[in-house]
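# no sequence on hand, only this structure:
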């Protein structure tokens, strides 16, 4: 994970060592690896992720500060991760999920991505049956590239389809042609990879009919997994400036709700099951196990500039700029910029915030007493599944998913 703006926190130690509390209960938690690849061919106007075009980075002689040598620098951080976890007394666990995100990881040669995965095997260990995913843009891969990924041990590709409508893609500054998506899905499937299609709804100028067209086009590809996210106009982005100037209309809450319902109904009718508010899969074997590990509160190491990590209630985040990140690694220092140690109360709050978004929900006893008193009212308003509540589980209805943040506030008494 690599949000654009790091949170407030304490300085991270140069050696990266974790407090003793991080080791407690580690054997009961899965360990994942997120590798951030911050390079993009074009910066999309809506995106506030920690990404850079070649022009923004400029020339650099520092290995790892640009595309050349970047994969080797990632592997250097993986070696450091193994050392830090062992020195911190965290029990060894092989990595069960790997996710390369960005940016556009597939702007790097396939051999570089294979090298990162080899680094995971060499330094941390890769569990049998591990899920290994990379994000990709439809115009950043071809059949040969996808074959190389599969041969290296990748199991999934998550394609940034976003929309099937040209004017919507243009507003989002996406560079691929809609008609390329079915070809890429076919190539990935022929390579033996599972396929997820990522969609965005609520783009300025997108009609409900446009959105239906995009959902239908995604379903026609018969992917294993679909993610659909509401557009958020983040401060500081080019799109935010356009909205402020009146050049683009801001997303409308009612429009977003209508489009979510369109997607959910179409996906359900096609045999997809929602397992998290914004994610659907054909069956339990095709959910994104890596993302589930975030929502379950497992451990993950985030490698790369700006990447966030979590082990046993300790969160830390790396230096954001590739040059700063690479310089720290070159000096043998942890690239971590800051960190926070969550107390029990913060961890309990986070558990509610994350688990309530899942189709399985969470145990009623995990909700604070004041929130449990709200169950009946939330069920009467159609936000919680009444039958699930009777079984001692907190599960959102479709309407509840539309108002998930408000439900969480009620459950936490905020």
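Nice, I can see it. Quick caveat, the model's predicted, so the values are computed rather than measured. Numbering: from 1, shown residues only.
# going forward, measure contacts and count neighbours with C-alpha atoms only.
Noted.
# just how off-centre is the lengthiest strand in the chain within its chain?
Longest strand in the chain, counting residues (DSSP state E): strand 126-136. Taking Cα atoms, centre = their mean, to the nearest Å, one finds strand 126-136 lying 14 Å from the centre of the chain it belongs to.
# identify the residues contacting it?
94-102, 104-106, 120, 153-160, 289-290 (Cα atoms under 8 Å, 6 or more residues apart in numbering).
# quick one: which of those residues sit in helices?
120, 289, 290 (DSSP state H).
# can I assume the second one is in contact with residue 97?
Yes. With contacts defined as Cα atoms under 8 Å, residue 289 counts as touching residue 97 at a distance of 6.9 Å.
# and here's the other structure:
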């Protein structure tokens, strides 16, 4: 379907029923203290919002959206599954404070049933956390924390316009562990202009010293419209170099694997199966999720929709009744196939050979010969170490 054509009647989303996968909820917190130069997420500083929206007006609207979604799901032939995962992202959720994040989880619980073993994650900026913060959210029911570290080098953080001090992320991770969190993630960004191998090694030293059980590492992408993109365009900073990015990835992988954190998705490493981010696995495995909050995306039963972006407009749409969606689309079989291949190939568990169309199967022998994939004994395609560096190209070959 044409997303633009559906936007006029988006309150009557063409939802029919749930799919067969896990059901999760993503909550988008659109507030940030400052805007990082590389970020193109749907976030707003207090100065940008003025008096048009506040954390309280956002929370009130969130409660309304969750209630409306629960009412809509209650009309489905299949009962709403227990929520297996919740992920509060942003933005900077920790700006809400421990009590604010407790209110967010209470709003979800008021409208949905959580599975007994539900994974409940919140992202946090190290500078807006404390031992008391972690104790409060742990008591509220959060089970996992994801901290934005990016780098241990001050000059790299400065290039990224990050405001936290280099040692604070490690301290925050230790505080989270002390508060009872078994599952703590640190995010890294590699390939920032000016970053050296020594800088990356120092970042990895810090990550390993923190004792976390999960690490996400992403190459820097210069997104159009960001302050970083403008600096690169003006020649003030060089664009990330692909060869450098590949070398940095190999360096990260070697250090983390040696320390007992194994890759399970191209950009994610975990110390055990239980340390893997189940919420993200729900995305990658084609599950259902409700995305609540300004600009959040949802996917239920093959229908995808996305909310209006501005927090004030979001609150207005919720107050008007119906879901605050800006547009939607119903995925075709071809689109579902494309997404299944694109996402599943990136997982260590790989893609079943039987799931490939004939054109994709025809490319397998060549990709094996080129050392990009291997076929396991149970007929699954798994990326090799070299294949992970060229994962996008492997996906293109399998889909051509």
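Alright, I've got the coordinates. All of these numbers come straight from a predicted model, not from anything done at the bench.
# which single one of the ones in helices among the contacts of strand 126-136 of the first structure is nearest to residue 82 of the first structure?
When those are ranked by distance to residue 82 of the first structure (Cα to Cα), residue 120 comes first, at 9.5 Å.
# show me what the closest one aligns to in the second structure.
Applying TM-score structural alignment, one finds that residue 120 of the first structure aligns to residue 108 in the second structure.
# which strand or helix spans the closest residue to that match other than its chain neighbours?
Excluding the flanking residues, the one nearest residue 108 of the second structure by Cα to Cα, 6 or more residues apart in numbering is residue 66, at 6.8 Å. Assigned by DSSP states H and E, residue 66 of the second structure belongs to helix 55-73.
# got it, and residue 305 of the second structure?
strand 303-307.
# ok, residues contacting that strand?
14-15, 291-299, 314, 324-331.
# so the aligned partner of residue 321 of the second structure in the first structure versus residue 18 of the first structure, what's the distance?
Counting by TM-score structural alignment, residue 321 of the second structure lines up with residue 332 in the first structure. Distance of residue 332 of the first structure to residue 18 of the first structure, given as Cα to Cα, to the nearest Å: 17 Å.
# just residue 295 of the first structure next, same as before
Applying Cα to Cα to residue 295 of the first structure and residue 18 of the first structure gives a distance of 22 Å.
# more neighbours: which of those two?
Shown here are residue 295 of the first structure and residue 18; by other Cα atoms under 10 Å, residue 18 has more neighbours (23 against 19).
# please pull up the equivalent of that one in the second structure.
So, by TM-score structural alignment, residue 18 of the first structure is matched to residue 14.
# counting neighbours, what do you get for the residue lying closest to its match once chain neighbours are set aside?
Spatially, and ignoring its direct neighbours in sequence, residue 14 of the second structure is nearest to residue 303 (7.2 Å; Cα to Cα, 6+ apart). Look at residue 303 of the second structure: counted by other Cα under 10 Å, it has 20 neighbours.
# what does residue 228 of the second structure give?
23.
# that one belongs to a helix?
Yes. Under DSSP: H, G, I helix; E, B strand; the rest coil, residue 228 of the second structure falls within a helix.
# OK, contacts around the aligned residue in the first structure for it?
Alignment note (TM-score structural alignment): residue 228 of the second structure maps to residue 239 of the first structure. Applying Cα under 8 Å, 6+ apart to residue 239 of the first structure gives the contacts 45, 46, 233, 248.
# look up how far residue 297 of the second structure lies from the closest residue in space to residue 13 of the second structure that isn't next to it in sequence.
In space, and not counting its chain neighbours, residue 13 of the second structure is closest to residue 328: 7.3 Å by Cα to Cα, 6+ apart. The spacing between residue 328 of the second structure and residue 297 of the second structure, counted by Cα to Cα, is 9 Å.
# pick out whichever of the two has more residues nearby.
Taking other Cα under 10 Å, residue 328 of the second structure and residue 297 do not tie; residue 328 has more neighbours (27 against 21).
# report the contact partners of that one.
3, 4, 6, 7, 10, 13, 303, 304, 305, 306.
# how about residue 125 of the first structure?
Applying Cα under 8 Å, 6+ apart, the residues near residue 125 of the first structure are 93, 94, 95.
# out of those residues, who's nearest residue 188 of the first structure?
Nearest member of these to residue 188 of the first structure, counting by Cα to Cα, is residue 95, at 23.7 Å.
# alignment lookup: that closest one to the second structure.
Residue 95 of the first structure maps onto residue 83 in the second structure, by TM-score structural alignment.
# so what's that match up against?
22, 23, 24, 25, 112, 113, 114, 115, 118.
# burial count for the closest residue to it other than its chain neighbours?
Spatial nearest neighbour of residue 83 of the second structure, chain neighbours left out: residue 114 (4.6 Å); criterion: Cα to Cα, 6+ apart. The tally of other residues near residue 114 of the second structure (other Cα under 10 Å) stands at 18.
# ok, now residue 399 of the second structure?
For residue 399 of the second structure, using other Cα under 10 Å, the count is 18.
# the residue positioned nearest the centre of the second structure and residue 265 of the second structure, how far apart?
Note on the second structure: the residue nearest the mean C-alpha position is residue 280, at 6.5 Å, using Cα atoms, centre = their mean. Separation of residue 280 of the second structure from residue 265 of the second structure (Cα to Cα): 10 Å.
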